[in-house]
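Asks: The following block contains a protein sequence and its predicted model.
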Amino acid sequence: MMNIHLCKLKFSAIINAISSIILKELTNLPSHPVSFLIRSKRNISLFTVLALLATLLLPAGMATTVRAAAAGHVVISQIFGAGGNNGAPYSHDFIELYNPTSETVSLNGWKLEYASKAGGFPSNNNMTLSGSLAPGGYFLIQQAAGANSAASLPTPDASGSLALGGTDGKVRLSDASGAVVDMVGYGAATTFEGSGPTKVLSNTTAAIRKPSVTGGNDRGQDTDNNATDFEVGSPAPRNSASPSDVPSVVTVQPVTGSPAPNAWPAGTAVTLSTATAGASVYYSTSADSTYRAFTSPIVLTESVTFHTYAAKEGAEGSISRDLAYDVLAKQSVADARLAPVGRNVWTEGVVTAVNGREVYLQDNTAAIVLYDYPDQLRAGDRVSVQGEMVHYNNLQELKPAAGLSLEILERDQPVPAIRAVTPEQLAAPAGEALEAQFISIDNVTIGAKSGSTWSAKQAGSDTSFAIFSSSAKVKENAAFDRVIGVVKQYQGIYQLVPLHDGMLVDQLFTVLASPAGGIVAPGTRVALSVPAGDLPIRYTTDGSEPTASSPLYEESILVDRAMTIRAYATDGEQRTETLSFSYQLAGEVGIRDIQGKGHASPFVGQTIQGVKGVVTQLGYNLASATPSYKGFYIQTLEPDNDPATSEGLFVYSTDASKKPAVGDVVEVSGKIDEYNEGLATNLTTTQLALASISVLESGHELPAPVVLGAQGRQIPTPTIDDDKMTVFDPENDAIDFFESLEGMRVQAPAPVITSPYWISSGLYTIATRIDNGSSELVTPAGGLALGAYKDYNPQRVLILSSNPGFEVGTGDRFAGDVVGALGYHAGNFKLIPAPGSLPAIETSSFAQETTTLQPEGDKLLVASYNIENFYPGVKAEKIEKLGDSIAHNLKAPDIITVIEMQDRNGETDNGIVEADATALIQSIAAKGGPTYTYVDIAPVNKEDGGAPGGNIRVGFLYNAERVQLADSVQGRKGGSTEATAYDAASDSLTLNPGRVDPTNDAFASSRKPLAAQFVFQGRKVIVVANHFNSKGGDQGPFGAAQPPILSSETQRHKIAAVVNGFVKTIVQANPEANVVVTGDLNDFQFTKTAKVLKGGELANLIDTLPAEQQYTYTYDGNSQVLDHILVSRNLLVGSKVDVVHLNADFPESRGRVSDHDPVLAQIDLTPAPKPDFRMTLLHTNDTHANLDTTARARSIRCSSMRETCSPARCISTSTKAWPIWRS
């Protein structure tokens, strides 16, 4: 290899001399060996030619075999975008990949993107790939389905939901580093490789890549010219099972750089490599055109472009590739914000706030959010930060990346002043200049709410603005002197986000103290401030009344003894009331003193010296693929006998040089913080930010864990809090119980898992139950059912982990005890075991259920099924499983209320609102079920909530061989904004199907109920499908606000009243009318929502089930009812119900196809015979009863009838007959 290198250097002068001649002749020599160079992803350059010439000068045996059209990388080999269109041969769009190389290529992390013919590639229209591509192999990726039936594709290797254009569009393939591997523009696409796109496609044709050699069978030609590399013909999809087409001459894969081309700090070492084993890499640079073999990493000292290729004996050389690197230069925040997505930037500023995983950084030009950076940052830190630019719902953020740094330059720096603005300045597009900055708006009145976003107005302004807050202080008509917050953007709307209640200023003209009083460590300093501004403050420290001659506050006040600070402020014309703040000095401070008897440390904000304890567990950022060190837990060696004070504490540190070992006895010093890892409504975790550490002893025995449950400390249940957190009561309040163990080692004995795990911020939560010695509703699967309003089963033990490496289901059991530190995450207390310490899982034998209801020909089967964001582009496996569950597990109901049906292209936000149930109907039929008919009313675009662009709605699948849609008064179905009504004279709906009062404000940003009247064996039944608004915006049961505010309930109560009113009009007009109300109410069977919906007209069939079987959904480890079927009172006796548990308890690997279980009811519509009734007869004998003096026969009433009877009955007992009227 050294000889080759020297040979190439020796001939460099010749290469330079003749390269220009070669370039001039290229156009006249199409068969010249260098013609393969047009396959480069960049324009032909001198350096590309030099790469060729250098290769040609290799010694014999090392020269590359050149073919005019070979590809050295995975290519997009076929595109078909008319799946399911009229006359299309296949039901789905598809994209096919081909690997023309001799190496297996991993597709993990690769990405496919689709864009319309003239559009850019949107960030939300892509899919991530996984798996691998064998040499010469194909990889078939199924995409969205069309409306018409057609043949299925060969078994796809992956499935996505991209709705490709049938005639034109463009597809881009990128590798895991983000580098574009291939791109194809077809039809009228305005972006393409080479001279133009492929020819226009049709419903019966696909773009198919040509073979790399004449007469070949592979699909590997790649001259980087879509117009000539593809032919248009009948789609012929190939998958991984298709015969491989390895080219007779192997092509070396192109050169890649590590780190990937971008801007990197000076001194970064760049490695060039190829995935082809045994191949050599060659490169030149813009500064030095001589090609040389790559032998060792190249250190970046200036911006440079590497012109590269790779070669291997007996193989075709790789395509040439230019890899451009820039040296990262520091910019202002405003300039950094101009960087495109994916670009690395370097900036500097002062941290203005830390809110969970978000850090707000600002300089004198602009501000930006830092996301997921090490959480040792705090307000006032001046930092130098490097990161990758990303957009989250249009909010610009920097994210950390390997090779980029963050440095704290100075602590305790002044933060930029809060900027007072008007609502007009916050509105788009002006709001962009304020993004991530702290602003304030004065004289604010809160208006209506949508989710967690409130509209608000400033006094004197007609412009509304958005406030994002879950604070209990924010409610309709609330008024604030000032609202302070950061500016965040969510999909084009600029929102003011108060980070805590202190930013919702009720009164500006007052004095605040920090800390505000209590026990403090010696040396603590107290800061005084006035929200209204920098006003003079007069104060005393002996408890006396301050006067105009008292000391003027100029710097923080040292607390060196017990003292009471009294203070007032003045603006020259008036003064605030005098406020008092009392302080006591603490003695030696231990862990239990720091934790205190409460949810916040009495020493928060203070620096504590010499805290001793034994290290029980190291802490890591478990969300990272390679968990990073973030501190350790310590516990008191000699605990007291007070269970109300925790003996454990988390010590925060990312300094690996100060990392102790488990079992070390340490003495630590640092500042006490209350850390909030998420929303302002969460509780906080007491921690010590490590400043210094001394190891006093190693190998010490760890304290025994506190055993939870009946074998140790019993968890209070059902009470979470009963005193608005005014009394710390660990014996009776679960929220206080867990707080009293914060940071300590705890043990859950052989816990049983109560639901599949869920993932939040990359962390996995596994909900479990233990033997707590308390009464519980255990479901047949082994979960915990909710049995009463606001009883959230606080005795659950939630386990927080990194990816456990296995899926879990309800009823699974850990094979041993789970031991770890007790912490708080995502609104709940959680047991955090050390990484890798979870016991094995014993899988439950509980299996997916089939309904116990037996179909009977003369009885109606009605189901309610939330099919979780369904549209034709979901995975084929989901469509198949849904079809099977309906045909077999539900035994093919006559009518199915379908919930969460999206429009036909899912979350693609392009104005399409019509749904397409064809694929689902076909799947049911293929599994042996009937061929259903689907009916719905499409919503107004973006008006009904749900996933953006999805246009979610309810609809009906019905078996037309068993039931038929009844005629309506108007002979048609309703429109999106038309209300149907019941016409008693014809026993019909005015519109069928029709929406229930769709313009009512109760349904704002929520699904509108859909009523349909069906005929079953000559009898009519009205079915009302519902999907009430979600619980989004509700405060959590273990949050900082007690009792939690369930703000979403109000809208559900309104919706329930509207639907009940609709039913009421029917049964009042026709007491014998058959009415069924179904759907996802997003509320439990014992809530006000359910009671309002029932009224006196309906009965909830869920109530007829045993309590432990009442659930359709799991959330936070609780089994609960969200899905209901209610019937009019006349149908109750003849109705049965079954919740078919086949989804909620199971992970996808065990068959889960939705997050909801379906509910099935069997209803007898035959009118029930009237029962016997008792009647008291009034016997008359002419005038003996003085009936001849009665003015009207109707005034005689029968009061002892056992059953209401109508019409009046005439009983004759002598010479007169009188009607007996019902009482």
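Replies: Everything's here; your move.
Asks: going forward, measure contacts and count neighbours with C-alpha atoms only.
Replies: Will do.
Asks: and the longest helix seen in the chain, what other elements does it pack with?
Replies: Across the chain, the longest stretch assigned as helix under DSSP state H is helix 1049-1069. With contacts defined as 3 or more C-alpha pairs under 8 Å, 6 or more residues apart in numbering; DSSP states H and E, the packing partners of helix 1049-1069 are helix 1088-1094.
Asks: which other residues reach the helix or strand following the helix it packs on?
Replies: Sequence order places strand 1098-1100 as the next helix or strand after helix 1088-1094, per DSSP states H and E. With contact meaning C-alpha atoms under 8 Å, 6 or more residues apart in numbering, strand 1098-1100 is reached by 1085, 1094, 1124-1129, 1132.
Asks: Take the residues you listed and lay them out in a markdown table including distance to residue 24 and secondary structure.
Replies: What follows is the contacts of strand 1098-1100, written out as a markdown table (distance: C-alpha to C-alpha, whole Å; DSSP: H, G, I helix; E, B strand; the rest coil):
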| residue | distance to residue 24 | secondary structure |
| --- | --- | --- |
| 1085 | 81 | coil |
| 1094 | 85 | helix |
| 1124 | 77 | strand |
| 1125 | 79 | strand |
| 1126 | 82 | strand |
| 1127 | 85 | strand |
| 1128 | 87 | strand |
| 1129 | 91 | helix |
| 1132 | 90 | coil |
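Asks: buried stuff in the longest helix of the chain?
Replies: Of the residues in helix 1049-1069, 1049, 1051-1067 count as buried by neighbour count, 16 or more other C-alpha atoms under 10 Å.
Asks: which residue ranges form the helices in the stretch 401-550 of the chain?
Replies: For the stretch 401-550 of the chain, applying DSSP state H, counting those that start in this stretch gives helices covering 423-426.
Asks: now swap in the stretch 1101-1223 of the chain and tell me
Replies: Here the stretch 1101-1223 of the chain has no helices by DSSP H, counting those that start in this stretch.
Asks: Then the chain?
Replies: Assigned by DSSP H, the chain shows helices spanning 2-10, 12-25, 46-56, 226-229, 333-336, 423-426, 591-595, 734-739, 876-884, 918-926, 1049-1069, 1088-1094.
Asks: ok, structure two:
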Amino acid sequence: MRVHVLSGLTRATAGVAVCGLALATLVAGGDTAASATPATSVVVNEVYGGGGNSGATYTNDFVELTNRGDAAVSLDGWSVQYHPGGATGTWQVTTLSGSLAPGGFYLVGEAKGTGGTQALPTTQATGNIAMSGTAGTIALVHDTAALTCADPAACQSASVDLVGYGTAALSETAPAAGASNTASVQRSDKADSDDNSADFSAADPTPGAANAGGDGGGGGGGGGEPGPLRIHDIQGTSWISPQNGQHVTNVPGIVTAIRPAGSSRGYWIQDPAPDTNPATSEGLFVFSSSPGVAVGDSVLVSGTVKDFYPLSSGDTVENTSNLSVTELNSPVVSVLSHGNALPDAEVLTPTTVPGKYAPDLGGTDIESTPITPARSALDFWESREGMRVQVDDARAVGPSNDFGEQYVTTKPAQNPSYRGGTELLAENAVPSGRIEVTTADGSDPGVSVGDVFTGATAGPVDYSQFGGYTIAATQVGTVKHRNLPPVVATPQDRKQLAVATYNVENLAPGDPADKYTKLAQGVVTNLAKPDIVAVEEVQDNTGATDDGVVAADQTLTKLTAAIVAAGGPKYDWREIDPVNDQDGGQPGGNIRVVYLFNPARVSFVDRGSSSVDRSTTPTSVEKLHGKPALTLSPGRIDPASTVWNASRKPLAGEFRFRNKPVFVIANHFDSKLGDQNADGRFQYPAQSSAVQRAGQAKEVHDFVQRIQKVDKKADVVVLGDLNDYQFSPALATLRTGNAGGHGRPILTDLISTLPRNEQYTYVFDGLSEVLDHILVTPAVRGVRYQVIHINAEYTDQTSDHDPQVLRMTP
């Protein structure tokens, strides 16, 4: 999550709203020192009296004006006047000159204090009024003679605009609140309501957004001439800016995109006159909670360079594996002109991005190496950070999600799945063509895997708050939906036993009825009513409420009833309630694995005393009448072992089908939380969670081996969400007993028997990958196996996992 602390509104958007002032002529008995006030589009935009005070950033007080009309206004003969705001007092005057262009700003500097660390940007008028930081009144007057009014109505009539703040007795309706040594009061972009308390908000002071089109002076931020540094000097040839932490002045660029909402509001600028170094980016993000600029504006921006790291909860800059984004913070902007052509977007072809996603640096930080655009996709995107790029006819390889993300590929022929995704097929081999797309305006294209953005999708390159490069698209191609059909399993015949696994994603009684209905349809229609379903992520009866409840009978009653309503069998179930808060997952949810089974087709063999605490007592294998049997069925495999700390314990059970025994071991291995980001700094990333999964795999492998020691022809099915890939050390350990995969395998991972372009059960960050598995012992005959794609590829998901089903003949 973005961790910038926003200071509230910082600048009203100029030239957008139409001024709503209806200015009257003087009434009898009113002020006689000023002439009748003409209607005008010029208003007070910002008032700051804390300059030079304790804690202040700026050394001077100031008043800022803006022109909200569509024509320039001459300010010759005008003045800004200050009243201390009480029932008594006199008006002090600062005269103005020059003109104010439409959409422009005019900065009036006032008295300097002894505090503050930063001078005001170039002002267009200067006075010596010592304004109060907390209470006072500013009048914009079409005259230079001091006002003599002493009541709000008379002063409003005598002024072009009147702004009272704090406890001021003189204001429009009510004074603006929140002014202090560190906060100014700033006008919103709404039409003037003649109520200062409604029209103004307090925020960090932002002086100097003057439009250079007015002949009253140059732009804020240090004048109207470019400073010594260009964007490519700030970005440099290193991942961390050579100017990091430094204040830079009047950096030129064209505004190419605006992010108006969210926790990282601001805008991108790009230099239309690039250098010849391919490693130096010409784009830069300006972090501003109220941008106050428009796409196509030519600007000069001053501010502090900051390499910002998107942080997750509990992360620090030191421990995050995310890459940094070079930004310009606390900006002061001068708008030189409007409506400029944007720098051309770089069109990305299938050969533009390097074929390798990340270099192997032995786990070290890529930010300690020079940017080398031809070395890897990570280098390539870093060298374009903030710059406009374009992908034509981009195919979606990851569906739109609740965070406004979707993924496309720039390399359509790279590792394509048979349904249009991009597959992950080896460790540290992320397909380099895959790139995230977000929309700059926050709109949701609603794409699923295989859909195509026809035409151009273009925008500046950014780095996601969740980690990974993204195109912040200001132009999105027209979506051509492929309407990917859901997969439907082939039903089992009378002699076939169908065993399925399905992660139902934190299923709780409080979930909408629609989720239960869709899950039931998936079981009945798409999985074709399997005889046994191992279900993962079933929560307790109170869901994520951490109240000590561990029973899940209400959750399972709702699920099985929904299956009956969808035309399915009345499934029975077996499960073991976990010890409260000991099995990981969503806090308070107490997720567990559960067997659903159709008692009309298959029977469950219950073994062990009902008085045994099965949550902590392990099951084991014994010989019974010459055949293997479980001492506890259902039972857990070694629940006290440290490999199951904060993780689900495997559920082992005996079934009988056509009077033949079948052992099923349902699993939900430890998740990948805590692993370093594959799109991040450390390459190749450390997978700290892999150690625990390998240990879990060894426990299950050895348990299967104990069954086989009694009967080498035993039918054993190991299945579930194993949270790891088919090529991972954990799966090698599960099959063979060692992470290298050497030795005789006692289990076959069925996902690896499919054609390569069908080997996936999950889509994460645009990667079609395997997390869910069904494995069988060599004795299992008549194997027919399918992955049932109904969730992971779709923007409208019931769960984030796809189920799968095995048909076998015991």
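Replies: That came in fine, so what should we check first? Note that this is a predicted model, so its numbers are computed, not measured.
Asks: What about residue 1212 of the first structure, how many residues nearby?
Replies: Neighbours of residue 1212 of the first structure under the rule other C-alpha atoms under 10 Å: 14.
Asks: Show me what it aligns to in the second structure.
Replies: Under the alignment (TM-score structural alignment), residue 1212 of the first structure maps onto nothing in the second structure.
Asks: Skipping adjacent residues, who's closest to residue 1212 of the first structure in space?
Replies: The shortest distance from residue 1212 of the first structure to any non-neighbouring residue, by C-alpha to C-alpha, 6 or more residues apart in numbering, is to residue 1218 (7.2 Å).
Asks: and residue 786 of the second structure, what pairs with it in the first structure?
Replies: Match for residue 786 of the second structure (TM-score structural alignment): residue 1138.
Asks: Touching, residue 1083 of the first structure and residue 1121? I think so.
Replies: Yes. Shown here, residue 1083 of the first structure and residue 1121 form a contact pair, counting by C-alpha atoms under 8 Å, at 7.1 Å.
Asks: more neighbours, the two?
Replies: When residue 1083 of the first structure and residue 1121 are compared for neighbours, residue 1121 comes out ahead with 26 against 21, by other C-alpha under 10 Å.
Asks: Tally up the residues packed near the aligned residue in the second structure for residue 857 of the first structure, please.
Replies: In the second structure, the residue matched to residue 857 of the first structure (TM-score structural alignment) is residue 494. Residues near residue 494 of the second structure, counting by other C-alpha under 10 Å, number 9.
Asks: next one: the one 3 residues further on
Replies: When neighbours are counted by other C-alpha under 10 Å, residue 497 of the second structure registers 23.
Asks: try residue 837 of the first structure
Replies: Using other C-alpha under 10 Å, the number of residues around residue 837 of the first structure comes to 12.
Asks: measure it to residue 817 of the first structure for me?
Replies: 10 Å (C-alpha to C-alpha, to the nearest Å).
Asks: Could you double-check that residue 973 of the first structure lies in contact with residue 992?
Replies: Yes. In this structure, residue 973 of the first structure is within contact of residue 992 by C-alpha under 8 Å, at 4.6 Å.
Asks: between the two, who's got more neighbours?
Replies: residue 992 (27 against 22).
Asks: quick revisit: deepest-packed of the helices of the first structure, please.
Replies: Across those, averaging neighbours per residue (mean count of other C-alpha atoms under 10 Å) puts helix 734-739 on top, at a mean of 25.
Asks: what's that helix aligned against in the second structure?
Replies: Using TM-score structural alignment, the residues of the second structure aligned to helix 734-739 of the first structure are 377-382.
Asks: mean deviation (superposed) between that stretch and the first structure, please.
Replies: Comparing stretch 377-382 of the second structure with its match in the first structure after superposition yields a mean distance of 0.9 Å (mean C-alpha distance after the TM-score superposition for the first structure).
Asks: circling back: could the helices of the first structure be laid out in TSV, adding distance to residue 1009 of the first structure?
Replies: As requested, the helices of the first structure are exported to TSV (distance: least, C-alpha to C-alpha, whole Å):
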stretch	distance to residue 1009 of the first structure
helix 2-10	76
helix 12-25	70
helix 46-56	65
helix 226-229	49
helix 333-336	48
helix 423-426	36
helix 591-595	51
helix 734-739	38
helix 876-884	23
helix 918-926	22
helix 1049-1069	8
helix 1088-1094	13
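Asks: Ok, which of those comes nearest residue 490 of the first structure?
Replies: Of all the helices of the first structure, helix 423-426 sits nearest to residue 490 of the first structure, with 13.0 Å by C-alpha to C-alpha.
Asks: same for that closest one, what does it pack against?
Replies: On a contact count with 3+ C-alpha pairs under 8 Å, 6+ apart, helix 423-426 of the first structure meets strand 464-468.
Asks: correct me, but residue 1130 of the first structure touches residue 1070?
Replies: No. Contact criterion C-alpha under 8 Å: residue 1130 of the first structure and residue 1070 do not qualify, at 11.1 Å.
Asks: More neighbours: which of the two?
Replies: Neighbour count, other C-alpha under 10 Å: between residue 1130 of the first structure and residue 1070, residue 1130 has more, with 20 against 15.
Asks: Quick check: chain neighbours aside, which residue is closest to the more buried one?
Replies: residue 1072 (6.8 Å).
Asks: just residue 915 of the first structure next, same as before
Replies: residue 903 (4.1 Å).
Asks: wait, isn't that neighbour in contact with residue 913?
Replies: Yes. Using C-alpha under 8 Å as the test, residue 903 of the first structure is close enough to residue 913 to be in contact (5.1 Å).
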